[in-house]
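J.: have a look at this fold, sequence not included:
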């Protein structure tokens, strides 16, 4: 269940020229047998280039820096059946590639179980210092010197009708030290609480 963080950075770097669709307020997003709603408010754009098993939403942060963005990156993963919730939680923890990425220095992280509509899920929270050389992407000019930070709240949840299908949805914000969004957690949890499991053709 590894998440390749660099893919998000690359997509952000080219989003100015990529086909984008602005979402309506409270527009529900559906990927396969899962759906959810981004936080209320205008400014969310959907990247149309991703495949049918993924959704990528981007919104500019208030700071005006081209590297300050909210991102909701959701994808459907396939995994083996786990014998217990504890096994699932351990697998979710070991699959967090952000902890192994040399471009990020992990400042804090935590993993815990979280129940969504009766289904046991894994909720992961991490703060990292972004040491990647983002100006080389040609995406724009930083308004401040120094490393940026990124807060990320990620939920991994199995579908109750087919537990080999996992929704992995991550809500993140890149920002400068001292400029964190104090409401980020509540925004992320509004997405988590909006998740719905849709009917599948597989009943295990």
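T.: Sure thing, it's come through. Since the model is a prediction, treat every value here as computed from it, not as a measurement.
J.: when you work out contacts or count neighbours from here on, use the C-alpha atoms and nothing else.
T.: Fine.
J.: quick one: the strands in the protein?
T.: 20-22, 29-31, 34-36, 45-47, 54-60, 69-78, 104-116, 119-130, 148-159, 162-175, 196-197 (DSSP state E).
J.: and here's the other structure:
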């Protein structure tokens, strides 16, 4: 079972409080009627359980500090409608290919999507880094392992901003270049 940091903190504080107030001076449970069919934990068992939660919280904190997280590879089809219409304008061409391209999704300082890769060390592939901000989201666009070329900022109210981050590496146009579909 996985717990969020907030859940772990609440459980740890509750167990700590419970350990102090649950037992009378003879180390017996004060009110067993509050418990289910199971016999209550001894004070030692409560301390052990508390330590297990503390260990779990420390493990969760060290994992996030080390940017270790689950990875997932999803496969997306390629949109080809524009290309197909250029090649054969009078046919009922499909919009997507049957072949799928991988996207590796993993945790970094946010959610990282590596486009066209199955390996997080593949620095030749473009990636997007999605970070949560106090009142919205920032999506950093990296064409390779270098600096971002742009940041897409989206406020929680939906207002959006595209901020060039590396002027020389970013071409701003009013429409998607046809070369992305035709080559």
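T.: Noted; the coordinates are in hand. No experiment lies behind these values; they were computed from the predicted model shown.
J.: give me the TM-score for this pair.
T.: With the length set by TM-score structural alignment, normalised by the length of the second structure, the two chains reach a TM-score of 0.24; 87 aligned residues with a CA RMSD of 6.2 Å.
J.: still on that earlier bit, export the strands of the first structure to a markdown table and append columns for mean neighbour count and distance to residue 92 of the first structure.
T.: Formatted as a markdown table, the entries for those read as follows, by neighbours: other CA atoms under 10 Å; distance: least, CA to CA, whole Å:
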| stretch | mean neighbour count | distance to residue 92 of the first structure |
| --- | --- | --- |
| strand 20-22 | 14 | 31 |
| strand 29-31 | 17 | 20 |
| strand 34-36 | 20 | 18 |
| strand 45-47 | 19 | 26 |
| strand 54-60 | 20 | 18 |
| strand 69-78 | 20 | 12 |
| strand 104-116 | 15 | 9 |
| strand 119-130 | 20 | 7 |
| strand 148-159 | 23 | 7 |
| strand 162-175 | 22 | 10 |
| strand 196-197 | 18 | 20 |
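J.: nearest to residue 86 of the first structure, out of these?
T.: strand 104-116 (8.8 Å; CA to CA).
J.: surely residue 110 of the first structure is in contact with residue 127?
T.: No: judged on CA atoms under 8 Å, residue 110 of the first structure makes no contact with residue 127 at a distance of 9.6 Å.
J.: determine the longest helix present in the second structure.
T.: For the second structure, the helix with the greatest residue count under DSSP state H is helix 43-65.
J.: now the strands of the first structure as a markdown table including distance to residue 190 of the first structure?
T.: Supplementary listing: those in a markdown table, determined by distance: least, CA to CA, whole Å:
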| stretch | distance to residue 190 of the first structure |
| --- | --- |
| strand 20-22 | 20 |
| strand 29-31 | 14 |
| strand 34-36 | 9 |
| strand 45-47 | 18 |
| strand 54-60 | 15 |
| strand 69-78 | 12 |
| strand 104-116 | 12 |
| strand 119-130 | 14 |
| strand 148-159 | 12 |
| strand 162-175 | 11 |
| strand 196-197 | 12 |
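J.: go through those and name the closest to residue 185 of the first structure.
T.: strand 148-159 (7.4 Å).
J.: next, the angle strand 162-175 makes with that closest one.
T.: 170 degrees (axes from the mean of the first three to the mean of the last three CA atoms, to 10 degrees).
J.: for strand 148-159 of the first structure, which outside residues touch it?
T.: 33-34, 92, 119-131, 164-177, 185, 188, 192, 197 (CA atoms under 8 Å, 6 or more residues apart in numbering).
J.: quick one: the strands in the second structure, in order.
T.: In the second structure, the strands defined using DSSP E lie at 71-79, 96-107, 111-115, 127-133, 136-142, 150-155, 160-164.
J.: most tightly packed of those?
T.: Mean neighbour counts were taken over the strands of the second structure using mean count of other CA atoms under 10 Å, and the top value, a mean of 21, falls to strand 111-115.
J.: contacting residues for the residue nearest to residue 89 of the first structure when sequence neighbours are not counted?
T.: Among residues not flanking residue 89 of the first structure along the chain, residue 122 sits closest, at 5.8 Å (CA to CA, 6 or more residues apart in numbering). Residue 122 of the first structure makes contact with 88, 89, 92, 111, 112, 113, 114, 155, 156, 157, according to CA under 8 Å, 6+ apart.
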